[in-house]
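A.B. asks: need a 3D model of the sequence below.
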Amino acid sequence: MLYNRSLSVLFAVLLLGASQTAVSDLVKKSSSGICHPPESAHYSRTKAFTGFESVASCLASGGRMPKGLSAPLSLENSTDYQRKKFGHGWDDSDGDCQNSRAEALIASSTTSVRFSDPRRCRVTSGRWISPFTGKVIQNAAEIDIDHVVPLKWAWKYGAKSWSDNKRESFANDMNNLWSVELSLNRQKGAKGPEEWLPPAGQCQYVSRFVRLIKTYDLQPPSDKLTTYRNLLKQHC
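C.D. replies: Sure, this is the predicted structure:
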């Protein structure tokens, strides 16, 4: 009888310990959608929350990391980003047959552009000065429309939790689009300034990048923000 009672007490202690561990490891998702793991500075102050067993499950629900903390590397490398999450290609929101690419080319050309058709839908030539090199480009086929803040980068640091409409607006925001060489845009890919800088115009590029992430309240970790500040001091 005493042996059975001891087992019962031991089992209760083990259950209590497991329960305390589970509570201490709980990830708190605040009402503003921020996932606070125990190491978050605001963890103890977050009283109204939805609990998750892991950072991964909290992020998967549409949450985002707090400022100064980044998701575990394994989560950053395994993303469910897809281009279609930001709309299906270039948008023509006003229905004038000129999509966002055409409008970006028209807006950034230093001369009147030429079109391939009477309806003035597709731009074929103009005069563009690449912000990446200062090179003058006249053939529209040699130009990519670059997202200053890449869509995949934005997805990782906050856009995942946005509405479809907000993501599509971001992808077609003229402030986030500029005309650059095909080769350099492909070289840049989904990198931010912490991984890639253009051959020229670094100040303009980093300044614009930082303004956009502030405008859209994107939340890169603090080490990246420190890098951007240092780059601005160095190049501006």
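A.B. asks: CA atoms for contacts and neighbours, from now on please.
C.D. replies: Fine.
A.B. asks: distance check, the closest residue to Pro220 other than its chain neighbours against Leu212.
C.D. replies: Leaving aside its chain neighbours, Pro220 sits nearest to Tyr157 (5.5 Å; criterion: CA to CA, 6 or more residues apart in numbering). According to CA to CA, to the nearest Å, Tyr157 stands 13 Å off from Leu212.
A.B. asks: hang on, Ala71 in a helix?
C.D. replies: No. Counting by DSSP: H, G, I helix; E, B strand; the rest coil, one finds Ala71 to be coil, located in no helix.
A.B. asks: before we move on, the earlier item: and Tyr157 and Leu212? which has more neighbours close in?
C.D. replies: The residue with more neighbours, out of Tyr157 and Leu212, is Tyr157; 20 against 17, by other CA atoms under 10 Å.
A.B. asks: in contact with Tyr205, which residues?
C.D. replies: Pro131, Val148, Pro198 (CA atoms under 8 Å, 6 or more residues apart in numbering).
A.B. asks: identify the residue nearest the first one in space, chain neighbours excluded?
C.D. replies: The spatially closest residue to Pro131, leaving aside those adjacent along the chain, is Gly201, at 5.9 Å (CA to CA, 6+ apart).
A.B. asks: distance of that neighbour from His235?
C.D. replies: Per CA to CA, Gly201 is found 9 Å from His235.
A.B. asks: and the two? Which one has more around it.
C.D. replies: Gly201 (16 against 12).
A.B. asks: so who does that one touch?
C.D. replies: Pro131, Phe132, Thr133, Gly134.
A.B. asks: quick one: contacts for the first one?
C.D. replies: The contact partners of Pro131, taken as CA under 8 Å, 6+ apart, are Trp178, Ser179, Val180, Ala200, Gly201, Gln204, Tyr205.
A.B. asks: try it again at 10 Å.
C.D. replies: Residues counted as contacts of Pro131 (CA atoms under 10 Å, 6 or more residues apart in numbering) are Trp178, Ser179, Val180, Glu181, Pro198, Pro199, Ala200, Gly201, Gln202, Gln204, Tyr205.
A.B. asks: another one to check against the first:
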Amino acid sequence: MKRLAAALGILLALLVIGAASLRVDAPLTAVLPAAPSAPVTTAPPATTPPVLSALAIKGRAPMTGYARENFGQAWSDDVRVDGGRNGCDTRNDILRRDLIDPVIRPGTHGCLVESGLLPDPYSGERIEFVRGNDRVHIDHVVPLADAWAKGAQAWDDETRRDFANDPRNLQATAADLNRQKGAGDAATWQPPNKDHRCAYARQQIEVKAAYGLWITRAEHTALARELSRCR
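C.D. replies: This is a model prediction of the structure:
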């Protein structure tokens, strides 16, 4: 019994000492493990894509000597760009690419497009294409006249012909929008379909960078604006 009483006494003493060592006002972190820190996330800085920054900014050169014929025969297949020299003219190449379910005229070696449905990126509408109805045109994303005023005057004939038939610079669209655009650059014309303006700006930049064309200050501002709105 004496031994049991002694053991109980020691246990009681230890409990008293332990309770005294705990401070009621101790900070919570002293008795609870610290919560893991959340990962630090920062939004990437909004910067102008390097390819746009690399394009030279100059004024428009005079249009002296400009003519459509300077860019070779319309829709020539005799070009050095991808898709050229395939036995089909460029216009039908682009129609086959851009139309949904294009119908090809028999006996034309898979070339001549008779009909199809165009999901027009410029308007956001679907346009029925039937050969000869003049509802669908092929647009030069960077117009030939615009290119002439921004570097193409110095090119040789082959380069100008390649440029006029380069699939990167061609888009099937509504005829009325193609007429409305004319020779407008990004500062003077944008697709009515706002959801396509980002892609349109990128396409113009890609083409101008590939061919070493320059842009005006107003054009740079317009392209940078549309790029900043890309989703």
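A.B. asks: can you give me the TM-score here?
C.D. replies: Put the two chains on top of each other and the TM-score (TM-score structural alignment, normalised by the length of structure 2) is 0.65; 165 aligned residues with a CA RMSD of 2.0 Å.
A.B. asks: just to revisit the earlier point, which of the contacts of Pro131 of structure 1 sits closest to Val9 of structure 1?
C.D. replies: Tyr205 (64.6 Å; CA to CA).
A.B. asks: next, count neighbours for the counterpart of Glu103 of structure 1 in structure 2.
C.D. replies: In structure 2, the residue matched to Glu103 of structure 1 (TM-score structural alignment) is Asp93. By other CA under 10 Å, the residues close to Asp93 of structure 2 number 22.
A.B. asks: please apply the same query to the one 10 residues further on.
C.D. replies: When neighbours are counted by other CA under 10 Å, Val103 of structure 2 registers 17.
A.B. asks: now do the strands in structure 2.
C.D. replies: 100-104, 113-119, 126-130, 136-140, 170-174 (DSSP state E).
A.B. asks: out of those, which one sits most buried?
C.D. replies: Mean neighbour count, computed with mean count of other CA atoms under 10 Å, is highest for strand 170-174 among the strands of structure 2, reaching a mean of 23.
A.B. asks: structure 1: matching residues for that strand?
C.D. replies: The aligned range for strand 170-174 of structure 2 in structure 1 is 177-181, by TM-score structural alignment.
A.B. asks: contacts for that stretch, please.
C.D. replies: Counting by CA under 10 Å, 6+ apart, 100-101, 103-109, 128-137, 140-150, 170-171, 185, 187 sit against stretch 177-181 of structure 1.
A.B. asks: following superposition onto structure 2, what is the mean distance for it?
C.D. replies: Once fitted to structure 2, stretch 177-181 of structure 1 is off its aligned match by 0.5 Å on average (mean CA distance after the TM-score superposition for structure 1).
A.B. asks: picking up where we left off before, how about the match of Glu103 of structure 1, what does it touch?
C.D. replies: Asp93 of structure 2 touches Trp75, Asp77, Gly83, Gly84, Asn86, Gly87, Gly110, Cys111, Leu112, Val113, Asn165, Pro167, counting by CA under 10 Å, 6+ apart.
A.B. asks: now, which of the residues you listed sits nearest Asp157 of structure 2?
C.D. replies: Nearest to Asp157 of structure 2 among these: Asn165, at 12.6 Å, using CA to CA.
A.B. asks: so what's the residue count around that closest one?
C.D. replies: The number of residues packed near Asn165 of structure 2 is 30, by other CA under 10 Å.
A.B. asks: any idea how far Ile145 of structure 1 is from the closest residue to Gln98 of structure 1 other than its chain neighbours?
C.D. replies: The shortest distance from Gln98 of structure 1 to any non-neighbouring residue, by CA to CA, 6+ apart, is to Cys121 (4.8 Å). According to CA to CA, Cys121 of structure 1 and Ile145 of structure 1 sit 16 Å apart.
A.B. asks: before we move on, what about Ala104 of structure 1?
C.D. replies: Applying CA to CA, the value for Ala104 of structure 1 to Ile145 of structure 1 is 7 Å.
A.B. asks: identify the contacts common to these two.
C.D. replies: In contact with both Ala104 of structure 1 and Ile145: Asn176, Leu177, Trp178, Ser179, using CA under 10 Å, 6+ apart.
A.B. asks: mind putting those residues into TSV with distance to Cys58 of structure 1?
C.D. replies: Below are those laid out as TSV (distance: CA to CA, whole Å):
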residue	distance to Cys58 of structure 1
Asn176	29
Leu177	31
Trp178	35
Ser179	37
